[in-house]
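A.B. asks: Just a sequence and a predicted model for now, questions to come.
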Amino acid sequence: MNKEGFVKMWDSNVKRNVLIVLLSFIGLILLTYEYGVIASYKYYAPGTVINNKYVGLKTIDYADQVLYENPSEYTLKMKFRDQDYLISGYDIDLNYSYREDLENIKNGQSPFMWPMYLSAPDHKIKKKITFDRNKLVEYIDSFESMQSKNMKKPKNPTIELNDDGVVVAVPQDPGSVIEDKKEVYKAAVNAVNSEEKELDIDKAGLYKISRYTVDSAKVKQCVNRCNRIVGLGVKYYYGDTELELEPYQLFGTIKISDKYDMIISRQKVQEMLESFSRLHDTYSSIRKFKNHNHKYISITNSDYGWEMDIENETDALYKDMIHHKSVSREPAMLHTGFTYNKKGDDIGGTYAEVSLDEQMMFFYKDNRLVLSTEVVTGNINLGRSTPPGIYDVDYHQTPATLKGEDYETKVTYWMPFNGGIGFHDATWRGIFGGDIYTYDGSHGCVNMPYSSAEELFFEIEDGTPVIVY
């Protein structure tokens, strides 16, 4: 065979082989396609992915099994204000199924178009959730929190004074009354259908709320009005001593209705002042007095001290408060003392002291002994004893004529402190002190040597305390 013949034979063989290979490849493709068509009638088309699970050339039953979830593992926590409850899938015959969507995907695939599904996107399907709603409702109704007898009515906020002296609205028990039970059932159904793990009844807004809350306009208005009252500032002066009413005392005069209407009660103002008076007034009080011998003695009889005029001061303060006026003054008084400090001492360091047993009189000024003298007091045998007690100098008079039922006496210096009883000079006496008062005492006055009476007259002031014991 010559070269030309060999080449022709070679070319012929190559062409035949190429044709055979080509026909074989085409046949393989056709066989593969045919297999895919046949398989796709019974199975999902090759390349099918559902919910990230490859199910190509798998049955619907297989796909259903792969995607299966156990409904009994599902639980729903229902949170009430007073207690939590759990509902399991088993309790309500919960069931999950993808069957319908799986069948729709299979039925939507054309066997002859199976090659197209090799690059098709993932199918996303949701399971069909079924459960017995009647059982769900019955289960919820069995909760103690759903029983009307266990539900607490919500309470409105209270208006209170805090430790800083500021009026605030304080939330109270929100209660546990379910506004509408049907809404609870509805919320539970939606929670199960959405596969939620928790249902908070409070956050869902299913509780009945109180008529008023701390954010209600009426409550805020009431708080603001109360704060105007407690912040007024009420300062009373007993002498030079300032006594200020505390916020809690002013707050106690306020009355608040169920609708948060606020008024100032005159009766409460009076009660507040009565309490204030009991705490600070000194008139007619029992006193422990330290005498010139540094001994403490109790004095019960007293016509001296500070006493508020409750009735008139109530009217004045009530008027000031309703007009939102601050107060800084001496209150209306029935009696006033010579001095006062915050410990309730209204005698201080300036006073006259009369010792009936010793028949001595002492005058202290600013805690310094200015005068010490023997005296003659009321005749005890004739029932004219000088009454023990605490008094104050009413006035000064010079000269003066002292008159009684059976006497009329002229004196130069007269300083009464207990009605018709007082200090005065007694020039008709040559001796003072001792036991003279037992047989030749006065009609009740404190008789003094002329020089001592003169000195006292110009040293002692009207209103100065006089302690007789």
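C.D. replies: Structure's in. What do you need?

A.B. asks: switch to C-alpha atoms for all contacts and neighbour counts from now on
C.D. replies: Noted.

A.B. asks: hmm, who's touching stretch 458-469?
C.D. replies: Residues outside stretch 458-469 that contact it (Cα atoms under 8 Å, 6 or more residues apart in numbering): 299, 304, 337-338, 347, 350-356, 387-396, 417.

A.B. asks: for comparison:
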Amino acid sequence: MNKNILKGMVIGFSLILLSIIGMYLGLTYYYGEGFSYGTWVNGIYCTGKSVNQINEELLSEMDYQGLTITAGDSKSYVILPEDISLRLDYTKALELYLERQNPYLWIDNLIGKGGEKELSPEVLYDPAAFEKILKESPFFQEENKYGQKDDSEYRVAIEKGEKGYYLINERVHVFEEEKAREAIEEAIETLQETLDLEEEGCYLDLALTEEMKQTIALFEKLDAYQDCRIVYLFGEEQVPVDSGVACDFVLLDEAGKPVLDEDGNLMTDEEKISAFIDRLGEEYDTVGGVRQFQATRGEIVTVEGGIYGNKLDREAEKEYLLNAFLEKREELHTPSYTQMARCQGKDDIGTTYIEVDMTNQMMYYYVDGKLEIETPVVTGNTSLRRGTPEGTNYVYNKQRNRVLRGEDYATPVKYWIPVKGAIGIHDASWRSRYGGEIYKTNGSHGCINTPLEEVSKLYDMVEIGTPCVMFY
């Protein structure tokens, strides 16, 4: 090859190389004052931008909603950014990255991935506000905190409350406040969205003594014993025999401690079961009781006495409950009665009944709440002390063409509807007028004299067992 041509090629190549080197060094100098070519931070292109510009862009992409703190499934609490005046700033991280960036390696960003960087912001917040928020959280209000007392003072004990026996165990799930504080601080500073204090180990269990283990074992027996699922039904009313009731069935010694049999099982105090049934009887037995009754005349009257109502078969129920409880039955139970009203429960009259207003001398008959009969009547002669007794009674029989007999009378009637002993509702063919104040001087011997047409309708409609509410 011609030497001149070779020399020219060398000179040309050298000039090109020098030009490339010069351009490279020129760009190196240019990028030496800022981020190198192809620099990306957290997905933001940074070449040619100032630290402040990039900081603002990065912050605009942030959407931190705060920290949700939980402890298993028990409770949760949210710390919002504004609660602690939380602020984020990438300035220091950007300046440090810029300082460490080698301007001579800008070519690496062009041909590789050297310009992609993930940076974390500086997290700033008000320490006083942070501490206040922690103290207000349910976790830092825990009564059972570690370090408040000597380890031996964290107790295990059995107590009794409205819902039965319960265990106080201060040695489990003891809250470690300092550990939780550190975990929350770290979570805030690393912008975590959730933090489970259980998983972070912020609760601990203290060792148990032998006596404590025995207490826990006894409680487990009590808890199983008082677990009762029997529900008494009194009409629409329900009375559960739950742990708050069954806890009283445990036999206790003179010191008030549960008594165990030779097999280590809790013993039952049958007298306590009997006492519970007696209380049910006192509450739901209505025969001869006092009732508040909404009278047709527009007022609530007090009606006391009478033969109508429910009366619990206490002996049968004591036997039932003892067996059902010991067998751990789970059932809805309708009790046995020695006497049953048309309805059970405290409101045993229902919506079908006879009402005798002896002050106004009126009788009413309601069927399913609808007034079917309204008639004046004549009741017992009060001037001769034969006034019809008040009370809640019931139709216990019905007869046609009956002769009513007393010491000084024998009176035939077409319709006889007895409601209490010899007192009943019947026709009175000898009367032409009813109502008013006839009863005060010319009343009956105690029965409810009723116009023939009305008593005949009542006779056909009323059923045996229908309550009859009688009052002045």
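C.D. replies: Cool, got the structure. Predicted model only: the values in this text are computed from it and were never measured.

A.B. asks: Next, count neighbours for the nearest residue to Leu124 of structure 2 once chain neighbours are set aside.
C.D. replies: Once flanking residues are discounted, Leu124 of structure 2 sits nearest to Arg87: 5.1 Å by Cα to Cα, 6 or more residues apart in numbering. Neighbourhood size, Arg87 of structure 2 [other Cα atoms under 10 Å]: 14.

A.B. asks: could you measure Arg87 of structure 2 against Glu189 of structure 2, distance?
C.D. replies: For Arg87 of structure 2, the distance to Glu189 of structure 2 equals 10 Å [Cα to Cα, to the nearest Å].

A.B. asks: Mind listing the shared neighbours of these two?
C.D. replies: Contacts common to Arg87 of structure 2 and Glu189, judged by Cα under 8 Å, 6+ apart, are 123-124.

A.B. asks: out of the contacts of stretch 458-469 of structure 1, which are buried?
C.D. replies: Among these, the ones that count as buried by 16 or more other Cα atoms under 10 Å are 299, 304, 337-338, 347, 350-356, 387-394, 396, 417.

A.B. asks: tell me the contacts of the counterpart of Met360 of structure 1 in structure 2?
C.D. replies: Matched by TM-score structural alignment, Met360 of structure 1 corresponds to Met362 in structure 2. Counting by Cα under 8 Å, 6+ apart, Met362 of structure 2 makes contact with 356, 374-377, 435.

A.B. asks: switch the cut-off to 6 Å
C.D. replies: Listed by Cα atoms under 6 Å, 6 or more residues apart in numbering, the contact set of Met362 of structure 2 reads 375-377.

A.B. asks: Restricted to buried residues, select these in ChimeraX.
C.D. replies: A single ChimeraX command suffices to select whichever of these are buried according to 16+ other Cα under 10 Å:
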select :375,376,377
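
A.B. asks: How about residues contacting stretch 435-445 of structure 2?
C.D. replies: 361, 376-383, 386.

A.B. asks: Now do the strands in the stretch 1-150 of structure 1.
C.D. replies: If DSSP state E, counting those that start in this stretch is used as the criterion, the strands of the stretch 1-150 of structure 1 fall at 49-50, 53-54, 75-79, 84-88, 95-97, 128-130.

A.B. asks: Which strand in structure 2 has the most residues?
C.D. replies: Taking DSSP state E as the criterion, structure 2 has its longest strand at strand 409-420.

A.B. asks: Where does it end up in structure 1?
C.D. replies: Under the criterion TM-score structural alignment, strand 409-420 of structure 2 matches residues 407-418.

A.B. asks: Next, the buried residues of the helix or strand that contains Ala183 of structure 2.
C.D. replies: Element membership of Ala183 of structure 2, judged by DSSP states H and E, is helix 177-189. Buried positions in helix 177-189 of structure 2, judged by neighbour count with 16+ other Cα under 10 Å: 177, 180-181, 183-184, 187-189.

A.B. asks: Quick check: of those, which lies closest to Tyr24 of structure 2?
C.D. replies: Within the buried residues of helix 177-189 of structure 2, proximity to Tyr24 of structure 2 (Cα to Cα) peaks at Glu189, which comes in at 41.1 Å.

A.B. asks: For Val78 of structure 2, see how far away the closest residue in space to the closest one that isn't next to it in sequence is.
C.D. replies: Nearest non-adjacent residue to Glu189 of structure 2, counting by Cα to Cα, 6+ apart: Val123, 5.5 Å away. Going from Val123 of structure 2 to Val78 of structure 2 by Cα to Cα gives 18 Å.

A.B. asks: what are the ranges of the helices in structure 1?
C.D. replies: 3-42, 60-66, 99-107, 133-141, 181-193, 217-230, 247-251, 266-280, 310-322, 436-440, 450-459 (DSSP state H).

A.B. asks: could you dump those helices to TSV with distance to Gln83 of structure 1 and mean neighbour count?
C.D. replies: Output for those, formatted as TSV (distance: least, Cα to Cα, whole Å; neighbours: other Cα atoms under 10 Å):
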stretch	distance to Gln83 of structure 1	mean neighbour count
helix 3-42	53	13
helix 60-66	38	15
helix 99-107	38	15
helix 133-141	13	16
helix 181-193	15	17
helix 217-230	30	18
helix 247-251	38	20
helix 266-280	43	17
helix 310-322	48	17
helix 436-440	87	18
helix 450-459	81	17
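
A.B. asks: Determine which of these approaches Thr409 of structure 1 most closely.
C.D. replies: helix 450-459 (14.5 Å).
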